[in-house]
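A.B. asks: pasting the sequence and the predicted model now:
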Amino acid sequence: MQPQVLLIVLNPYDEKMSNTENNLATPDEIIMNKIYFVREEKVMIDSDLAELYGVETKRLNEQVKRNVSRFPADFMFELTEAEFKNLKSQFATSSWGGRRTPPYAFTEHGVLMLSSVLNSDKAIKVNIQIMRIFTKFADCLPIILALNLKLKKLKRDSKIKTKT
C-alpha cells in the first residue's frame, strides 16, 4: 500500500497581518506552500526550513543532532523512502536535489523547537511567521472537515437517486 502524502495549499490571507505591514522577508504564500501533510501531521521538510532560515540543510541537521533530546518522534521524523518518493512525485522538478537520504520532517512543535537551537534573529522572525501560518491552518480545519462531510453526503445522495 502506497503511503499517503497529501498536499493541501490553502490561502487563509488576513489583510490585518499582511507581509508589508509586518516587514516580513518571506511572503506567507511561500511558507504555506512548504507545509505538507504526512502521516496525518502538518510538517515542514528540513531543506525548506533551512532555506527559510538562510542556513544550509547540513547545518540545520547538525544543530538538531547536537540537541536530539529536544526533538522526540512527535516533533521530528525521517521520511521513509516511499514517502519521500511520493512527495517528490507531486512536483515536476525536485526541490531537494540529489539527496542520498530522505529528509527529516518537522511537526509544528518541532519547528517551534528549532527556534531554540537556531538562535539567530532571522530564525526567530521566520519561526513566528510559521507559527502564525500553522494557526491559520488549524483555523481552516473545521471548514475543511465540514466541506468534506457535505461532499460525502452529496455523493451518497446522488448514489441513492441513481439507484431509484
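C.D. replies: Arrived safely, thanks for sending. Values in this document were obtained by computation on a predicted structure and should not be read as measured data.
A.B. asks: CA only for contacts and neighbour counts going forward, please
C.D. replies: Fine.
A.B. asks: what's around residue 74, how many residues?
C.D. replies: 12 (other Cα atoms under 10 Å).
A.B. asks: for residue 44, what is the enclosing helix or strand?
C.D. replies: strand 41-45 (DSSP states H and E).
A.B. asks: please apply the same query to residue 65.
C.D. replies: Short version, using DSSP H and E: residue 65 is in helix 57-66.
A.B. asks: quick one: buried residues of that helix?
C.D. replies: Neighbour-count burial for helix 57-66, counted by 16 or more other Cα atoms under 10 Å, picks out 57, 60, 61, 64.
A.B. asks: mind checking how far the first one is from residue 142?
C.D. replies: It refers to residue 57. 34 Å (Cα to Cα, to the nearest Å).
A.B. asks: could you pull out the strands for the protein?
C.D. replies: 5-6, 35-38, 41-45, 76-78, 104-107 (DSSP state E).
A.B. asks: need the ones you listed in TSV (columns: distance to residue 120 and mean neighbour count).
C.D. replies: Converted to TSV, the strands of the chain look like this (distance: least, Cα to Cα, whole Å; neighbours: other Cα atoms under 10 Å):
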stretch	distance to residue 120	mean neighbour count
strand 5-6	32	18
strand 35-38	22	21
strand 41-45	19	22
strand 76-78	21	19
strand 104-107	19	24
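A.B. asks: distance to residue 87 for these - can I get that in JSON lines?
C.D. replies: Listed next are the strands of the chain as JSON lines, based on distance: least, Cα to Cα, whole Å:
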{"stretch": "strand 5-6", "distance to residue 87": "6"}
{"stretch": "strand 35-38", "distance to residue 87": "9"}
{"stretch": "strand 41-45", "distance to residue 87": "10"}
{"stretch": "strand 76-78", "distance to residue 87": "13"}
{"stretch": "strand 104-107", "distance to residue 87": "12"}
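A.B. asks: okay, one more to line up with it:
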Amino acid sequence: MDLQIIQNRIIEIRGQRVMLDFHLAELYEVETKVLKQAVRRNIERFPEDFMFELTKSELDKLRSQTVTFDWKPTTYAPFVFTEQGVAMLSSVLKSKKAIRVNVEIIRAFVQLRKLAIQNSEIIHRIDEMEKKYDKQFKEVFTALRYLIHPPEKERRRIGYKK
C-alpha cells in the first residue's frame, strides 16, 4: 500500500491528526456501514480520544475545505479516528487485510510525526540563529519564515454578494 495515499487521507480536526471512517473503510475494503457497525458493537474500546463523531458545523467546514474527498450523501456524520483509534480498529476488524492496512496506517502516522518534529527542530534552529545574527540576516530569516509558512491567499468569493 502506498504510504503517500494514506498520508493524504490523514487530516487535522480539533487539533489532532485523524482519519475519516469512509477513508478507512475504503482502505480496509469494507463498506463504511460495516466499519461503523463493528465500532458500535465494541464502543467501549473507542473512548473520545480514540474516536469521535463530527458535529454538523465541523462536517460543513470540512466539506467546504476539502474538494478532493469523494463526499457521498449521508444521513450520519462520519466517525473520526485518531492514531490510537485506528490501532484499535485492528482488534475490531479481524481480517488479515485489516491488520496489514493498520500497520501501514500506523507507519504513516509515525512518518508524519517525524516530519513535524523535524520541522519544529528547523524552526527552533532558525530562531536561535536569528537571535545570534539578528541585524545581519534579518532579510534572510524573513524569507525563510515565508518559505516555511507562506501567507494564505485570500479566496475570491463565489456566488452572489449580499
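C.D. replies: It's in. Computed from a predicted structure; not experimentally measured.
A.B. asks: circling back: what range in structure 2 does the helix holding residue 65 of structure 1 sit on?
C.D. replies: Following TM-score structural alignment, the partner segment of helix 57-66 of structure 1 in structure 2 covers residues 32-41.
A.B. asks: what's next to the matching stretch, contact-wise?
C.D. replies: 21, 22, 25, 26, 46, 79, 89, 92, 93 (Cα atoms under 8 Å, 6 or more residues apart in numbering).
A.B. asks: now that stretch on structure 1. Mean distance?
C.D. replies: Aligned to structure 1 and superposed, stretch 32-41 of structure 2 gives a mean residue distance of 0.3 Å (mean Cα distance after the TM-score superposition for structure 1).
A.B. asks: ok, so of the contacts of stretch 32-41 of structure 2, who is nearest residue 54 of structure 2?
C.D. replies: Nearest to residue 54 of structure 2 among the contacts of stretch 32-41 of structure 2 is residue 79, at 6.5 Å by Cα to Cα.
A.B. asks: surely that closest one is in contact with residue 21?
C.D. replies: Yes. Look at residue 79 of structure 2 against residue 21 with Cα atoms under 8 Å: they come within range, at 5.3 Å.
A.B. asks: please say which position in structure 2 residue 91 of structure 1 maps to.
C.D. replies: When structure 2 is aligned by TM-score structural alignment, residue 91 of structure 1 is paired with residue 66.
A.B. asks: tell me how many other residues crowd its match.
C.D. replies: So residue 66 of structure 2, with other Cα under 10 Å, has 11 neighbours.
A.B. asks: could you measure from it over to residue 58 of structure 2?
C.D. replies: With Cα to Cα as the criterion, residue 66 of structure 2 and residue 58 of structure 2 are 12 Å apart.
A.B. asks: any idea how far the residue nearest to the spatial centre of structure 2 lies from residue 28 of structure 2?
C.D. replies: The centre of structure 2 sits closest to residue 11, judged by Cα atoms, centre = their mean, with a distance of 1.8 Å. Look at residue 11 of structure 2 and residue 28 of structure 2: by Cα to Cα, they are 18 Å apart.
A.B. asks: for residue 114 of structure 2, same thing?
C.D. replies: Where residue 28 of structure 2 is concerned, residue 114 of structure 2 sits at a distance of 25 Å (Cα to Cα).
A.B. asks: counterpart of the residue nearest to the centre of structure 2 in structure 1?
C.D. replies: Per TM-score structural alignment, residue 11 of structure 2 is aligned with residue 36.
A.B. asks: how much space separates its match from residue 78 of structure 1?
C.D. replies: 14 Å.
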